[in-house]
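In: coordinates only, sequence not included:
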């Protein structure tokens, strides 16, 4: 958190915007999710390639999921704010929904790392630094 707070410029502003839900909700899972998203930005990678947010009324969910090679998806109820409860959290590998109904994004990240090791999958090049940082921490 101290490292994120010291970051300036455009990336610092993006990280601060991602940390807002952490100040509104007193939940360890929200805190961990914000840190995961912030880490992606801090390492200059695209957080939307890592954790994809959807609305339940979005018609393009299935098409986007089919095009996703590697990541976590979060489906929010129609009209909900980003820090409200979620409708579904899951993992996508090679365009297929591998796991769904997970309780939180940090849990999904742990499951994703387990799948990477069990299936001997390489990290995607666009998220290489994020996964290496999580692996080493």
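Out: Looks like it arrived, so ask away. Quick caveat, the model's predicted, so the values are computed rather than measured.

In: CA atoms for contacts and neighbours, from now on please.
Out: Noted.

In: Now do stretch 103-122: distance to the chain's middle.
Out: 12 Å (CA atoms, centre = their mean, to the nearest Å).

In: Okay, one more to line up with it:
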């Protein structure tokens, strides 16, 4: 994969093939190890290490900012996520920070992040119309803002599962971002600021190119650190 990197990037960027054609042409790329390796070839940064370290550093301040934003009762979806977190404030703080981000940034994540009952709708139905996103499969009742019994998560591109078998939301977010880089996709319009925040602020990739909206939340987080 390293030896064919230049040829692969030329094809992907120049021809902009459909995801099915990319998978058929370069099937070895679609596993966690190779996505991480490809991301490092493109960005010279370790995908998971950079993402999770950056997220851990920002999560406490993000949750404080979210909490302050819910005081006016203008962000009910964000409040539901924080209420869910308070029921079991153990391993879900990263998840709450990630799932709350688009709501804080006034974006609509429903077409990008979907919850799927393992014993309910079929995979085809769950992915219908999904051009780029995360499918989070759960078991049991999903009465909270995010499910506790996650059994599998998948990255979906053009209604196609490109890889799966993740059972934690932060890692699947990181791999989602990795796929975007690896196959040269644009951020989904409905969550473009959320993904830009992950790129510019969490992973510190070209932070000086952040948009005004992303600079705004970054500056607010810096104030919370004082």
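Out: That came through, no problem. Keep in mind that this is a model prediction, so the values were computed, not measured.

In: Quantify their similarity with the TM-score.
Out: Once superposed, chain against chain, the TM-score is 0.87 (TM-score structural alignment, normalised by the length of the first structure); 135 aligned residues with a CA RMSD of 1.8 Å.

In: What segments of the second structure are strands?
Out: Assigned by DSSP state E, the strands in the second structure fall at 113-117, 132-138, 150-157, 160-166.

In: Out of the ones you listed, which one sits most buried?
Out: strand 132-138 (a mean of 24; mean count of other CA atoms under 10 Å).

In: Pull the number of nearby residues for residue 57 of the second structure.
Out: 11 (other CA atoms under 10 Å).

In: likewise residue 89 of the second structure?
Out: 12.

In: follow-up on the earlier one: could you say which one of the strands of the second structure comes nearest to residue 223 of the second structure?
Out: strand 113-117 (29.6 Å; CA to CA).

In: Average offset of the closest one relative to the first structure?
Out: In the superposition against the first structure, strand 113-117 of the second structure averages 1.0 Å from its aligned positions (mean CA distance after the TM-score superposition for the first structure).

In: follow-up on the earlier one: I'd like the strands of the second structure as JSON lines, with distance to residue 220 of the second structure appended.
Out: Converted to JSON lines, these look like this (distance: least, CA to CA, whole Å):
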{"stretch": "strand 113-117", "distance to residue 220 of the second structure": "26"}
{"stretch": "strand 132-138", "distance to residue 220 of the second structure": "28"}
{"stretch": "strand 150-157", "distance to residue 220 of the second structure": "31"}
{"stretch": "strand 160-166", "distance to residue 220 of the second structure": "32"}
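
In: And those: which comes nearest residue 90 of the second structure?
Out: Counting by CA to CA, residue 90 of the second structure lies closest to strand 150-157 out of the strands of the second structure; the figure is 15.2 Å.

In: what does the closest one rub up against?
Out: Contacts to strand 150-157 of the second structure, defined as CA atoms under 8 Å, 6 or more residues apart in numbering, come from residues 19, 127, 130-139, 161-169, 172, 175-176.

In: same thing but 7 Å
Out: 19, 131-139, 161-167, 172, 176 (CA atoms under 7 Å, 6 or more residues apart in numbering).

In: Can you give me the distance of the residue nearest the centre of the first structure to residue 6 of the first structure?
Out: Residue closest to the average C-alpha location in the first structure (CA atoms, centre = their mean): residue 51, at 2.9 Å. Per CA to CA, to the nearest Å, residue 51 of the first structure is found 24 Å from residue 6 of the first structure.

In: again with residue 107 of the first structure
Out: Following CA to CA, the distance that separates residue 107 of the first structure from residue 6 of the first structure is 28 Å.

In: contacting residues around the aligned partner of residue 85 of the first structure in the second structure?
Out: Counting by TM-score structural alignment, residue 85 of the first structure lines up with residue 149 in the second structure. Taking CA under 7 Å, 6+ apart as the contact definition, residue 149 of the second structure lies against 138-140.

In: Aligned counterpart of residue 159 of the second structure in the first structure, please.
Out: Here residue 159 of the second structure is matched to residue 95 in the first structure, going by TM-score structural alignment.

In: wait, doesn't its match sit right on residue 64?
Out: No: here residue 95 of the first structure does not reach residue 64: they are 8.5 Å apart, not a contact under CA atoms under 7 Å.

In: So which of those two has more stuff around it?
Out: Neighbours per residue (other CA under 10 Å) separate residue 95 of the first structure from residue 64, with residue 95 holding more: 17 against 12.

In: Let me see the contact set for the more buried one.
Out: Contacts of residue 95 of the first structure (CA under 7 Å, 6+ apart): 65-69.

In: redo that, cut-off 8 Å
Out: 65-70.

In: Would you convert those residues into TSV that also reports distance to residue 16 of the first structure?
Out: Formatted as TSV, the contacts of residue 95 of the first structure follow (distance: CA to CA, whole Å):
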residue	distance to residue 16 of the first structure
65	28
66	31
67	29
68	27
69	28
70	26
